[in-house]
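> Quick one, what's the 3D model for this:
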Amino acid sequence: MNTPTFELQTESLIETIREFQVSNPGVQTSALVYGVAYPELYRELRQWLGQDVSSQRLSLIFDASSEDHCNQYGPYVVRISATTAQPSSLLTRLAQCCVDDYRAVSFLFSQLAFDDIVAGLRERLDVICDDRSEWQMKFFDTRSLSVLDRALSSEQHEQYFGLAKEWWHIDRYGALNKIRCTDTAVDQYRGPLQLNEAQTAAFVEACLPDSILHVLQLTDDDLVAAFDARTRYRICEESIANAPDDERNSAVLLADRVRSDLLNALDPEEKACR
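Below is the predicted model of the structure:
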């Protein structure tokens, strides 16, 4: 993403958040950050906000720090105070992270107290599938939010997203998605989240494009690098969607299919060099 586009998207996100804050004065703004995308950010925020966690502005969902404690790979929540003047430096920093890596940051707008938001998110980690296998729901990776939004039943959706009035994230194509939730002052959700076979399959299907692209980055890195992230994902997603059943059950066949479609999408001059 070039600098002017990045700056425009960041400014647009900040302005949209501030407009929502003004229109909803009783709602608290929090950012949910996935540490894997920005391992050094947690330490930066601790220094910025102060070491005293009693300030209730920064809290880990769970700890996944490096051995030297310099990097934090786990998810955490940051409370963002609404300001009446210019956007806060904290909001600006987190909005930049959100635009720069769509996986990394989502924004929750909730009536709940900060501690209740943190506790509610921890409650939503555990998942049990029909076959009794247990998962951890990585809702802090925004790629999971889109699947949750469309895969849950109406009742599950109301319960699972019930800790917020709205939950925002940027998708991999740069669009701001707003999940509208139940506007309640009490979070009544109790885990674990139970997924049926079809819902489990929806998450498995959603992982396929990223998994195949990872394989191709190991075997055909120059081909994958010929496309920007959004373009190569779109090609991969469409290729998998059009694959027959016998290919969909084989990672090798899917990788071959996507490789072929990527080659076909190259400019003629680049294609001639391969």
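
> only C-alpha atoms for contact and neighbour calcs from this point on.
Fine.

> So which residues of the stretch 51-200 of the chain form strands?
58-60, 75-80, 105-110, 126-129, 134-136, 166-170, 176-180, 193-195 (DSSP state E, counting those that start in this stretch).

> export those strands to TSV and tack on mean neighbour count?
Converted to TSV, the strands of the stretch 51-200 of the chain look like this (neighbours: other Cα atoms under 10 Å):
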stretch	mean neighbour count
strand 58-60	22
strand 75-80	22
strand 105-110	26
strand 126-129	16
strand 134-136	13
strand 166-170	22
strand 176-180	16
strand 193-195	19
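
> Before we compare anything, build this one as well:
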Amino acid sequence: MSNENEITAHGLALLSLINHADLNDRGAMLYSLIDGAKFPSLGRLTLPNDDSVTLHSLLGESAQVDAIYAGPVLLRHARGQHCPVLTKLLKQANSAHFLSLIVSDEPFPILFERLRWLTDVVHDDGTEWVMRYYDPLVLPHWLGVLDRAQRAAALGGSRAWVYIDMHGRPHSFGSEKIGDAVAIPSDPMLLSQQQCDELMSKTLPYMVMHQLESDDQHLLSTLSPRDRYAFFSQQLCKASAYGLSSPADLKCYCMLSLMIGAHFDASPVAAEALRQASPDDSFSERILSWTPEQWASLEESDSIL
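Below is the predicted model:
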């Protein structure tokens, strides 16, 4: 386990991928893309006076000052991997959850506008919202739902974009040809309903995990961090197969799978509640009426499955 004076193992893995991108070739620049909502100390980060590190909010000029540090922020590191601010970031124990690194050949104004274009998204029903692609956990799922043209525009000019995935493994992606920049479309980034639904499905496990940890920070401790995404994906698929769809029911189902066991649904008391669940009598409401005897029966049933 690293101390506060050491770069974390995840941080070293990211730097290793950056080194393969060859920052010294053709003036490529290193950037860190930060999810401010997951790094509360961002607003207290001290930058050098020589402009070797500059901070740029991707929310636009209309954003409130207090919102800037809770949104997507791009840091430009003129000293590359030798930047002390980058080193400080990579010493953070949870840096893999709030930071990804970009090596780009593009002039800064063009890269900035490209990332701004990715941030402000229009749904095909006309609504507008901020896309959280800058969250490293969301990043690969978001990229996976983009069509070929959107992906090319997103990665255009990026030599490498590196991050740590949900299993703790380092990954890198970039444009197919180094420096092969694709023009930023004049129209806003548009996502279809199908793309939104697919992205929601892939990121739902993170949302449920966050809700459960907010209720009890120790609730997920029985699972290895590397196994959590797969576990919740499987449990949410099972819950959906039972017809559960409300946030309360999905959260309740996953909570029981953690507390009782992954196969709790096979016990008679749980099977009955799942079979009778309806919009007027939801699964989460039904379990509130369980007696102590039913709870004991549930735990006993799972222990012998």
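
> and of the strands of the stretch 51-200 of the first structure, who's closest to R150 of the first structure?
The closest of the strands of the stretch 51-200 of the first structure to R150 of the first structure is strand 176-180. By Cα to Cα, the value is 10.2 Å.

> re the thing from before, would you list the strands of the stretch 51-200 of the first structure in a markdown table and tack on distance to N24 of the first structure?
Shown next, in a markdown table, are these (distance: least, Cα to Cα, whole Å):
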| stretch | distance to N24 of the first structure |
| --- | --- |
| strand 58-60 | 22 |
| strand 75-80 | 14 |
| strand 105-110 | 9 |
| strand 126-129 | 31 |
| strand 134-136 | 32 |
| strand 166-170 | 11 |
| strand 176-180 | 14 |
| strand 193-195 | 29 |
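
> right, so of those strands, which gets closest to L266 of the first structure?
That would be strand 166-170 among the strands of the stretch 51-200 of the first structure, by Cα to Cα, at 27.4 Å.

> If I take the closest one and strand 176-180, what angle do their directions form?
160 degrees (axes from the mean of the first three to the mean of the last three Cα atoms, to 10 degrees).

> helices and strands around strand 166-170 of the first structure, which ones?
helix 89-100, strand 105-110, strand 176-180 (3 or more Cα pairs under 8 Å, 6 or more residues apart in numbering; DSSP states H and E).

> want to try a markdown table for these, with distance to P192 of the first structure as columns?
Below are those laid out as a markdown table (distance: least, Cα to Cα, whole Å):
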| stretch | distance to P192 of the first structure |
| --- | --- |
| helix 89-100 | 28 |
| strand 105-110 | 21 |
| strand 176-180 | 21 |
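
> Can you check which of those gets nearest to L216 of the first structure?
Closest among these, once you apply Cα to Cα, is helix 89-100, at 23.2 Å.

> Kindly state which residue of the second structure is aligned to R122 of the first structure.
Matched to the second structure by TM-score structural alignment, R122 of the first structure sits across from R116.

> Looks like its match contacts H56 (just checking).
No - the criterion here is Cα atoms under 8 Å, and R116 of the second structure misses it with H56 at 10.5 Å.

> count of neighbours near E238 of the first structure?
E238 of the first structure sits with 13 neighbouring residues when counted by other Cα atoms under 10 Å.

> measure the alignment partner in the second structure of it to A21 of the second structure for me?
Structural alignment (TM-score structural alignment) places E238 of the first structure against Q234 in the second structure. Note on Q234 of the second structure: its distance to A21 of the second structure, by Cα to Cα, to the nearest Å, is 36 Å.

> again with S201 of the second structure
32 Å.

> out of the two, which sits in the busier spot?
Per other Cα under 10 Å, whichever of S201 of the second structure and A21 has more neighbours is A21, with 21 against 14.

> If we ignore the residues flanking it in sequence, what's nearest E128 of the second structure?
Take E128 of the second structure and drop its neighbours on the chain: the residue closest to it by Cα to Cα, 6 or more residues apart in numbering is V122, 4.5 Å away.

> Might one say that the one you found is in contact with W129?
Yes - in this structure, V122 of the second structure is within contact of W129 by Cα under 8 Å, at 6.6 Å.

> So for T16 of the first structure, which of the strands of the stretch 51-200 of the first structure sits nearest?
strand 176-180 (9.9 Å).

> Following superposition onto the second structure, what is the mean distance for the closest one?
Superposing on the second structure places strand 176-180 of the first structure at an average distance of 1.8 Å from its equivalents, by mean Cα distance after the TM-score superposition for the first structure.

> tell me, that strand lands on which residues of the second structure?
By TM-score structural alignment, strand 176-180 of the first structure lines up with residues 170-174 in the second structure.

> Show me how far that stretch is from its chain's centre.
Offset of stretch 170-174 of the second structure from its chain centre (Cα atoms, centre = their mean, to the nearest Å): 15 Å.

> do stretch 198-215 of the first structure as well
The mean C-alpha position of stretch 198-215 of the first structure is separated from the chain mean by 15 Å, Cα atoms, centre = their mean.

> what's the distance between R116 of the second structure and N19 of the second structure?
Distance from R116 of the second structure to N19 of the second structure, by Cα to Cα: 26 Å.

> if you count what's nearby, which of those two comes out ahead?
A direct count of neighbours by other Cα under 10 Å for R116 of the second structure and N19 places R116 higher, at 19 against 13.

> With adjacent residues omitted, what lies nearest to the more buried one?
L58 (5.5 Å).

> ok, the aligned partner of the one you found in the first structure to A265 of the first structure distance?
In the first structure, L58 of the second structure lines up with I61, judged by TM-score structural alignment. As judged by Cα to Cα, I61 of the first structure and A265 of the first structure stand 42 Å apart.
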